[in-house]
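K.L.:
Here's a sequence, model it:
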Amino acid sequence: MRSTQRSESINSFLNRFLNAKLKLYEFMSQIDRALSRLRNNELKDDFDCNHESPVLMTHLMQLEKHASEVFTRNTFAMVCDKIKSEARLSISNCVHDTTWETYTFKKFGGDDTTWTVTYRCGEQKFECYCKLFDTAGIPCCHYFGVMKSRNMLQITETLILPRWTTNAKDDFTLEVSNNSTPTHIIQIARYFGAIHFYLVTFRVHW
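P.N.:
All right, here's what the predicted structure looks like:
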């Protein structure tokens, strides 16, 4: 868990099952319950992604539709929030060059706060001063402002991180299958690694 947000999220989830008074065998039993709950939630999310199509509700329906096809449902919900937020932005300045464009956004009817996005046309790379994509891994509303300005109908591949996509699990399975280490060794290492993480996190001593 490298992200503080993800660490807080998993800690909040595990607090439903664990407390400092648990004996070791009770601790392991509760960990199994927590993992089972996570697996069930994951199976439900997979089913929803494969068998349900969300209702498109934003003003950028083509981009929203593409997002619904590539992102998992939870990530898609966060992306939709950013698409909706784009409707409150206006472009206050735009500078074009041969290889890049710079857009300056401000909130419509708001204060003088501005956000600057640099878009490199050839590489289709974005950079925004809000740094949301760098921290959370999803496109910010300012990126969607640039995509709308350029009449893009799909989210560029540079803004789609594999770990948030519906086929992330397939890519991970392929990576494991190509690994020279035997699968059962990998599973055992993960199991004891998870135990060590929980023991350290909740200060459980042998």
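
K.L.:
all contacts plus neighbour counts: C-alpha atoms, from now on.
P.N.:
Noted.

K.L.:
any idea which element I91 lies in?
P.N.:
Using DSSP states H and E, I91 falls within strand 89-96.

K.L.:
another one to check against the first:
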Amino acid sequence: MILDYAQFGDVVNFDTTFFTNKEYRPFGIFAGFNHHRGVVIFGAALLYDETVESFKWLFETFLETNGQKKPITIFTDQDAAIEKAILEVFPETWHRLCTRQIMQNSIKHLGNLMKDETSFLKDFKTCMSHYEEELEFEKAWKKLCNDYRVENDLWLDRIYGLKEKWAKCYMKKTFSIGMQSTQLSGKLNGDLKDYLKFSLDIVQFFKHFERVVNDKRDKELKVEFDARNKLPRNLFSKSPIMKQAGEVYTPWIFEEFQEEYKWISACYIKFRNESNALYEYVVAVVEQEGDFKVLCNLFESMVECSCRKFETFGILCCHALKILDVLDIKFIPEAYVLKRWTRAARDMVVKDNKGKQVEEDVHLDS
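P.N.:
Predicted coordinates:
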């Protein structure tokens, strides 16, 4: 798990669940995505309770075990104790809330607004996941409150106060690798139920939990084997940039990259300024709303887009790829090939908190 966290612990999902152990204690799991976008477990603990002090102890112990490496972003359910512990232990980490849980809570707290087939839930979801710009979000939120006469609703006020933790326009500031909720933990809980029984004692419980971890590793081994023995289908086989992508990215990420590349032909340049070292462009997409500002410095191999696809997910967007194509750049600049998404993601030396090299798990030997 130390090795997994060192390689893929940039974005972490933390969740607690009950009913999986005889002691009826909360079971906390740290998890994330590997380079194949498969679920990987970084750590787990059986807690006595869900107080601030318990979470602080858990987070501090987790950091100590992993050489004080802190995640860039952590996703959790909305919980005051977890939030306070994160602020104290991970003050520099972006804390994001599970959007799925917020939607469920909106039904719980505002179910009366969903009677008579109103569009409240749809409009609320649009506020959460549609708007790219903060001003657009603010206008839409104000309209939502006015249209449904909920300007003074306490739950909505609390959620609005946490908008930077869930609204899409604010999530653009965060490296999230596409994670939006703790649904990942829901999948893990389902796997746990396949192995764990309520009657198990602590020793039996963790032995069975190790079986779940080993299952995840076995699945990665199979995916890794398949990836090494066949390249994904390249729809643009004559393109040097796509050939490079097929060779360096894992198949799942290559498909994501190829999907962006497909949109290049639909992108067009509305404005350009190439008079300075830093080129400026405004790119739009046919039959789609919104303009995107792309900056490019040829001398520094720099290309940035206002959609922030690379900064949030880790691959270049179609708007940036359009500019590379226009400028006749045939390969992805090295700075924009994120190692965590490549076939070589696990090629690194990892040391534990005592400075000893961590050996790769036998289940992941090629």
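
K.L.:
Tell me how they score on TM after superposing.
P.N.:
After superposition, the two chains reach a TM-score (TM-score structural alignment, normalised by the length of the first structure) of 0.75; 181 aligned residues with a C-alpha RMSD of 2.7 Å.

K.L.:
quick one on the thing from earlier: what range in the second structure matches the strand holding I91 of the first structure?
P.N.:
Matched against the second structure by TM-score structural alignment, strand 89-96 of the first structure falls on residues 267-274.

K.L.:
And the matching stretch, what's buried?
P.N.:
Using 16 or more other C-alpha atoms under 10 Å as the test for burial, stretch 267-274 of the second structure gives C267, I269.

K.L.:
Could you check how far it is from the centre of its chain?
P.N.:
Distance of stretch 267-274 of the second structure from its chain centroid, counting by C-alpha atoms, centre = their mean, to the nearest Å, is 31 Å.

K.L.:
Not counting it itself, show me its contacts.
P.N.:
For stretch 267-274 of the second structure, contacts defined as C-alpha atoms under 8 Å, 6 or more residues apart in numbering pick out Y279, E280, Y281, V282, V283, A284, V285, V286, C318, H319, K322.

K.L.:
picking up where we left off before, the strand holding I91 of the first structure against the second structure, how far on average?
P.N.:
For strand 89-96 of the first structure, the mean deviation from the second structure after alignment is 1.1 Å (mean C-alpha distance after the TM-score superposition for the first structure).

K.L.:
Quick one: distance of the helix or strand following that strand to the chain centre.
P.N.:
Once the chain leaves strand 89-96 of the first structure, the next helix or strand it forms, by DSSP H and E, is strand 100-107. Relative to its chain's centre, strand 100-107 of the first structure lies at 24 Å (C-alpha atoms, centre = their mean).

K.L.:
and if you look at stretch 140-154 of the first structure?
P.N.:
Centroid displacement of stretch 140-154 of the first structure relative to its chain, using C-alpha atoms, centre = their mean, is 19 Å.

K.L.:
Would you mark the buried spots in it?
P.N.:
C140, C141, H142, Y143, F144, G145, V146, M147.

K.L.:
now do stretch 299-306 of the second structure
P.N.:
Buried, per 16+ other C-alpha under 10 Å, within stretch 299-306 of the second structure: V303, E304, C305, S306.

K.L.:
try stretch 104-114 of the first structure
P.N.:
T104, F105, K106, K107, T114.

K.L.:
and the end-to-end length of that stretch?
P.N.:
Start-to-end span of stretch 104-114 of the first structure (C-alpha to C-alpha, to the nearest Å) is 6 Å.
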